[in-house]
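**Q** Next come a sequence and a model predicted from it.
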Amino acid sequence: MARSRKVDTDSALHAAGLAFMECGYSGMSTRDLEDRSGITRFTLQTKYGGKKALFLMTLDRYLDALLPWIDASIVGGGLAGIADFFRRRADDDRMPEQGRFGCLLVNALTEFGATDPDVNTRASRYFAALRAAFTSALSQARAVGHLDASVDIELEAERLLSNILGLNVFIRTSGRNSAGAAIADGIAVSVERLIVAPH
């Protein structure tokens, strides 16, 4: 007798996103996806448009939740906010447990490379949001006299972007948020060194 399970869309996308984060797109079979998300193979095709379409939906859902968190964590916090953002990323007590699997978007990029336009579109959205958040915090720091005029804000934002990408990859390969604590602290210290002492 065939199974008949009804799972609401939000719960299904959440479970599928966690499964993809842990196992990757290629590592997640349709059967495993069904077991972990409750989405039957029939529903996967008829409601979600197949595995790839579901994966892209989970990426969109992930970004919709992540990008406001990035803004709230970085924008307005100046250099101290940026430093704390990195330390928090590698803190088991302040990050969700599933963070040990890295970042769903970064994982997708490492799996698909530059070959998939759908993933690349979402990556562009992610990169633009991070650049904007870092640029905003750096600009605010300069406006209040905390960032030396010799610091190239665009170049520094790009460095920070590459740092968070690398940190996420390191955490994924290690399997623990706190495995990246020393790296995160090193990045945070480099940011704190940019703070201009008041005269």
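**A** Right, received. Where do you want to start? Numbers count the residues shown, from 1 in each chain.

**Q** alpha carbons only for contacts and neighbour counts from here, please
**A** Noted.

**Q** Kindly provide the distance from the residue most central in space within the chain to residue 140.
**A** In the chain, the centroid-proximal residue (CA atoms, centre = their mean) is residue 103; its distance is 4.1 Å. Relative to residue 140, residue 103 is positioned 27 Å away (CA to CA, to the nearest Å).

**Q** ok, structure two:
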Amino acid sequence: MARPRTFDEPQVTRQAREVFHDQGYAATSVEHLTAATGLSRSSLYGAFGDKHGLFLRAFAQYCDDHAAAIEHELAGDPSGARARLEAHLRGKVSDPDAPRRGCLLAKATAELAGEDADVARTATDFYAAYERALTACVRDAQTAGDVRADLDPAGAGALLLSVLRGLETLGRARHPVASLHASVDSAMALLAAPGR
């Protein structure tokens, strides 16, 4: 009979995810993971199979956490939906002098998605959830009369997702902040209902 585990798997997954986030998948060794989690190699392998299995669990946890946070941030009363959308977009414009750790999702997809179907699937599921949250927020803003009624909410959600990913990528490249805010201005102007 297998012995019960004496550690908190979600917590261990979070500890491992920090290592993968900082170092990337290929540069992370099992020794890095055992040092960060305090578990032996055999315990890690027994719980997660191997480094790849632990990474997939950590990556899925990261995506699930972020999807839940985005959904929470964008949900609410329809009267505040347009303001929530704009705040969300502006939140992706980062301070050019701030330390840049980068996004685990962007790092993982750049490093692995082309050759790892599991990583690609998790990333695709995350982006689908993100787009649904944006679409719902656009629909709420339309209900409040703050976004053009003739816009297809799903199409607007897809456009906003593209803008958001562009803002993050350009921000990491230290693109001028004024230009990024101008992009947000333009996206919000495209959504605006007449007279708003």
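**A** Perfect, I can see it now. Since the structure is predicted, the reported quantities are computational estimates derived from the model, not experimental observations.

**Q** What does the TM-score come to for these two?
**A** Here the TM-score for the pair of chains, by TM-score structural alignment, normalised by the length of the second structure, is 0.79; 185 aligned residues with a CA RMSD of 2.7 Å.

**Q** if we can go back for a sec, next one: the residue nearest to the centre of the first structure from residue 66 of the first structure, what distance?
**A** To residue 66 of the first structure, residue 103 of the first structure is 10 Å away according to CA to CA.

**Q** Validate this expectation: residue 7 of the second structure resides in a helix.
**A** No - Residue 7 of the second structure is assigned coil when assessed by DSSP: H, G, I helix; E, B strand; the rest coil, not a helix.

**Q** Pull the number of nearby residues for it.
**A** Counted with other CA atoms under 10 Å, residues neighbouring residue 7 of the second structure total 13.

**Q** for residue 144 of the first structure, same thing?
**A** Neighbour count for residue 144 of the first structure, taken as other CA under 10 Å: 9.

**Q** Translate it into the numbering of the second structure.
**A** Under the alignment by TM-score structural alignment, residue 144 of the first structure pairs with residue 144 in the second structure.

**Q** how much space between its match and residue 108 of the second structure?
**A** Residue 144 of the second structure is 38 Å from residue 108 of the second structure, by CA to CA.

**Q** Can you name the residues that contact the residue lying closest to residue 28 of the second structure once chain neighbours are set aside?
**A** Nearest in space to residue 28 of the second structure, with sequence neighbours left out and distances taken as CA to CA, 6 or more residues apart in numbering, is residue 20 at 6.3 Å. By CA atoms under 8 Å, 6 or more residues apart in numbering, residue 20 of the second structure lies in contact with 28, 55, 104.

**Q** Could you verify my assumption that the first one touches residue 17?
**A** No - taking CA atoms under 8 Å as the definition, residue 28 of the second structure is not a contact partner of residue 17, at 10.4 Å.

**Q** in the longest helix belonging to the second structure, what's buried?
**A** The helix that spans the most residues within the second structure, counting by DSSP state H, is helix 117-143. For helix 117-143 of the second structure, burial by neighbour count (16 or more other CA atoms under 10 Å) applies to 119-120, 122-123, 125-127, 129-142.

**Q** same check, this time on stretch 61-73 of the first structure
**A** Buried residues in stretch 61-73 of the first structure (16+ other CA under 10 Å): 62-63, 67, 70-71, 73.

**Q** Tell me the one among these nearest to residue 8 of the first structure.
**A** residue 62 (17.0 Å; CA to CA).

**Q** The closest one: what secondary structure?
**A** Going by three-state DSSP: residue 62 of the first structure is helix.

**Q** so it makes contact with residue 104?
**A** Yes - judged on CA under 8 Å, residue 62 of the first structure makes contact with residue 104 at a distance of 7.5 Å.

**Q** so what's in contact with the two at the same time?
**A** What both residue 62 of the first structure and residue 104 touch, as defined by CA under 8 Å, 6+ apart, is the set residue 17.

**Q** Quick one: residues contacting residue 109 of the first structure.
**A** Going by CA under 8 Å, 6+ apart, residue 109 of the first structure touches 119-120, 123.
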